[in-house]
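J.: only the shape, not the letters, is given here:
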């Protein structure tokens, strides 16, 4: 063991020769300082190899800069679980939905030169023997009737394509019903295709928009949920005159009336949701704050 005077002499020599000496006993571990910059690395230990490109961590700023060029996913929650979402936009006709008079809607194609695809939807609430939804050609309520839907307080909801005002006897009625379990998440309707085949289709709510009376919707065929036939994306809280966006897949095998069927059933689901929202808003329990 080094005596105190020997330690003092060693320190004195080190200061004079401007070099470091190890004054601790041999075999004792090297003491690490609180500041890692003063720790010495054993020269017998090899340096760590440089990381390969696959092992390097990604730069978080690169992901931020590239995220602006990527397409946003339209769906979350339920839609992600079902695997829904439109990825092949070229096969769809896109419309912008605007709020019209009170509860009516105006449906305009994104391509404004497409004059044959302007529609107007009249919504009428709780009038006996009067259709709850009237689909018209054009941009106002004076256009030709293309189809109607009856949405009674009780009983089945029905819809039909045709001029209800001029030739009501020629209407062929089809049914639409709620298929959700304790909710209004899914509506089913059965439609007969031109070849005589009857198929069932579902309007599925994929997301509830904040402070809105209607959430996002997708239309799929029964047991073929991987193929989206139509989608509606609402504006939610940020809407003003523009209510949302509607896309309908081009399906030549479904006949010329298919687009009108999609519009009628979609407008019926929207009106049913808005009626429920109005009932919640003006119900006695809401007024008394319970």
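T.: Yep, that arrived. In this text the structure is predicted, and so the values were computed from the model without any measurement.
J.: could you use CA atoms for every contact and neighbour count after this?
T.: Noted.
J.: give the contact list for residue 135.
T.: Residue 135 is in contact with 119, 120, 121, 122, 145, 146, 147, 148, 263, 264, counting by C-alpha atoms under 8 Å, 6 or more residues apart in numbering.
J.: highest neighbour count among those?
T.: residue 148 (31 neighbours; other C-alpha atoms under 10 Å).
J.: show me the longest helix that occurs in the protein.
T.: helix 258-282 (DSSP state H).
J.: show residues contacting the following helix or strand past that one.
T.: For helix 258-282, the following helix or strand on the C-terminal side (DSSP states H and E) is helix 284-287. If you take C-alpha under 8 Å, 6+ apart as the criterion, helix 284-287 is touched by residue 280.
J.: how about helix 284-287: buried residues?
T.: When neighbours are counted by 16 or more other C-alpha atoms under 10 Å, no buried residue of helix 284-287 is found.
J.: just to revisit the earlier point, and the contacts of residue 135, which of them are in strands?
T.: 119, 120, 121, 122, 145, 146, 147, 148 (DSSP state E).
J.: need those in a markdown table with distance to residue 192, can you?
T.: Shown next, in a markdown table, are those (distance: C-alpha to C-alpha, whole Å):
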| residue | distance to residue 192 |
| --- | --- |
| 119 | 23 |
| 120 | 24 |
| 121 | 23 |
| 122 | 25 |
| 145 | 21 |
| 146 | 17 |
| 147 | 16 |
| 148 | 17 |
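J.: let's bring in a second one:
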């Protein structure tokens, strides 16, 4: 009887020991699985954070590159406008100097021609007057009187001719004064007409330059606006395509993850990265040289 009781106690002790060991092993297994899942989830979160950080750095680098290119384009456009303004101002000043020189030379030529003509006429008249005075002095001189006594017919002819010459000289002087007055009026009229023509020419040239500058400015603004609009359209289309491709890749990645969950299988980190690479969602980190 005692032996039977001892055997029963030993069996119950062994059963309790085996049950305790079994429970402890089960708890250890569950704890190990839980710790493993926790570590995997932390690794996955760290990798996702690293991927986001890499994408953030890459997008910032792309944004800085785009900003630098746009800034360089704006600087080039401003420099081109400054160069064009300087060049047009230089061309305008040269044209104005050429027109002013042409006006000055034309006025100088007109003045020289008019003054030389007037000087020639005055010289001819003064020469004729001097010849008449010399002849009168000669006639009044003793030699003239002697010659008159020797040749009475010449004296009579001279006395008859002298009033006629005076009358002709008077008429010539009146005609010269009238002609001079007419020429002065014609010259003044010509000067007024030339001044009016040059003023109209200057006004027409200035208006033409203003219209050209306005037209060029409007054309340049329209061209720049059209070009920027085309660039924005192209950029918008490319971004829409990239977003559509990214959405399709994300859907495929979610589908693969859903299939893995339905199959009750935990994906390793390498498998997750392989899926990201297959769908084009994982960007390879750039080296420091390339990033610089």
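T.: Great, that's in hand. Since this is a predicted model, take the numbers as computed values, not measurements.
J.: TM between them?
T.: Scored by TM-score structural alignment, normalised by the length of structure 1, the superposition of the two chains gives a TM-score of 0.19; 98 aligned residues with a C-alpha RMSD of 6.5 Å.
J.: related to what we said a few turns ago, just curious, which of the contacts of residue 135 of structure 1 is nearest to residue 61 of structure 1?
T.: residue 263 (43.7 Å; C-alpha to C-alpha).
J.: roughly how far apart are the closest residue to that closest one other than its chain neighbours and residue 81 of structure 1?
T.: Using C-alpha to C-alpha, 6 or more residues apart in numbering and skipping residues adjacent in sequence, the residue nearest residue 263 of structure 1 is residue 135, 7.8 Å away. For residue 135 of structure 1, the distance to residue 81 of structure 1 equals 33 Å [C-alpha to C-alpha, to the nearest Å].
J.: over to residue 228 of structure 1?
T.: 14 Å.
J.: again, but for residue 205 of structure 1
T.: For residue 205 of structure 1 relative to residue 81 of structure 1 (C-alpha to C-alpha), the value is 12 Å.
J.: same question for residue 265 of structure 1.
T.: From residue 265 of structure 1 to residue 81 of structure 1 the distance is 24 Å (C-alpha to C-alpha).
J.: okay, these two: which has more neighbours?
T.: residue 265 (26 against 10).
J.: return the residues in contact with that one.
T.: By C-alpha under 8 Å, 6+ apart, residue 265 of structure 1 lies in contact with 149, 159, 176, 189.
J.: can you tell me how far the spatially most central residue of structure 2 is from residue 91 of structure 2?
T.: By C-alpha atoms, centre = their mean, structure 2 has its centre lying nearest to residue 81, at 3.4 Å. Between residue 81 of structure 2 and residue 91 of structure 2 the computed distance is 15 Å (C-alpha to C-alpha).
J.: again with residue 256 of structure 2
T.: When residue 256 of structure 2 is compared with residue 91 of structure 2 (using C-alpha to C-alpha), they lie 71 Å apart.
J.: three-state assignment of residue 245 of structure 1?
T.: Assigned by DSSP: H, G, I helix; E, B strand; the rest coil, the conformation of residue 245 of structure 1 is strand.
J.: which one of the contacts of residue 135 of structure 1 is nearest to residue 245 of structure 1?
T.: Nearest to residue 245 of structure 1 among those, with distances taken as C-alpha to C-alpha, is residue 263, at 12.5 Å.
J.: what residues does the helix or strand harbouring residue 93 of structure 1 touch?
T.: In this assignment (DSSP H and E), residue 93 of structure 1 forms part of strand 92-99. Where contact means C-alpha under 8 Å, 6+ apart, the residues beyond strand 92-99 of structure 1 that reach it are 105-110, 241-250.
J.: circling back: and the contacts of residue 135 of structure 1 as TSV, adding distance to residue 284 of structure 1?
T.: Formatted as TSV, the contacts of residue 135 of structure 1 follow (distance: C-alpha to C-alpha, whole Å):
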residue	distance to residue 284 of structure 1
119	36
120	33
121	30
122	28
145	37
146	38
147	35
148	32
263	34
264	32
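J.: endpoints of stretch 158-175 of structure 1, how far apart?
T.: 4 Å.
J.: make that stretch 177-186 of structure 1, sorry
T.: Start-to-end, stretch 177-186 of structure 1 (C-alpha to C-alpha) is 9 Å.
J.: then stretch 260-273 of structure 2?
T.: 14 Å.
J.: for structure 2, which helix is longest?
T.: Assigned via DSSP H, structure 2 shows its longest helix as helix 2-140.
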